[in-house]
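Novice: sequence first, then the predicted structure, then my questions.
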Amino acid sequence: MDSVRATLSPEFVSAGDRLVRHLFDVGLQLGVLRVVFDCETAPLDAAVITEVISGLVCDLDLIVRDAGLAMFALSDERARVAGGGGR
């Protein structure tokens, strides 16, 4: 894995790492939301639901941004290599 990372640009690795972290965060938040909706003994708390969904939307926005940055870094790296500016 380290040999693969060494061939990728630092920008791509950084964006990819952020992407994975944000996906993990969304998974955790979806777990919280599932608990809120699956709870049969307590009424649904609109404030909690709003807060969790708001957090999910923000994290999904970050995921889209990070995916775009990762793809930009990867395509930029490929263009440098193709143009003879590779390492």
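Specialist: Right, received. Where do you want to start? Residues are numbered from 1 along each chain as shown.
Novice: switch to C-alpha atoms for all contacts and neighbour counts from now on
Specialist: Noted.
Novice: would you point out which residue is most central in this structure?
Specialist: residue 19 (2.9 Å; CA atoms, centre = their mean).
Novice: then this one, side by side with the first:
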Amino acid sequence: MLSQKEVERLYYGLRSHINLQGDEEGQALRALSNEFILRNVNIGESLWDLDSDIGDLHYILEGTFAEYLKRGTHSFILRFYRPGKFAFSEDS
């Protein structure tokens, strides 16, 4: 289970890329932020072998160089920088 700090980090990072329309969307995004699983990735570990079959939105893998969001069969890169800085890439 994610800590509240990790959930907040995900929520505000994702929110910076989404134009929320009202409280319902904000609550839905917060609920989505609670569904992530964070895993540390060791140097040399193959990210593509770390698959999961738990739900549709699987995990963000935090590593030295990047983070990956796995949704279904598609993988996306998420990079987390110092507090308040966030980037999203749709490169797969």
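Specialist: The structure has been received and is ready for your questions. This one's a predicted model, so the numbers in the text were calculated from it and none came from an experiment.
Novice: overlay the chains and give the TM-score.
Specialist: Here the superposed chains carry a TM-score of 0.24, computed using TM-score structural alignment, normalised by the length of structure 1; 39 aligned residues with a CA RMSD of 4.6 Å.
Novice: so the residue nearest to the centre of structure 1 touches residue 71, yeah?
Specialist: No - Residue 19 of structure 1 lies out of contact with residue 71 (CA atoms under 8 Å); the separation is 11.3 Å.
Novice: related to what we said a few turns ago, ok, now how distant is the residue nearest to the centre of structure 1 from residue 49 of structure 1?
Specialist: 24 Å (CA to CA, to the nearest Å).
Novice: over to residue 30 of structure 1?
Specialist: On the measure of CA to CA, residue 30 of structure 1 and residue 49 of structure 1 end up 11 Å apart.
Novice: also residue 29 of structure 1?
Specialist: In terms of CA to CA, residue 29 of structure 1 sits 11 Å off from residue 49 of structure 1.
Novice: and residue 51 of structure 1, how many neighbours does it have?
Specialist: 11 (other CA atoms under 10 Å).
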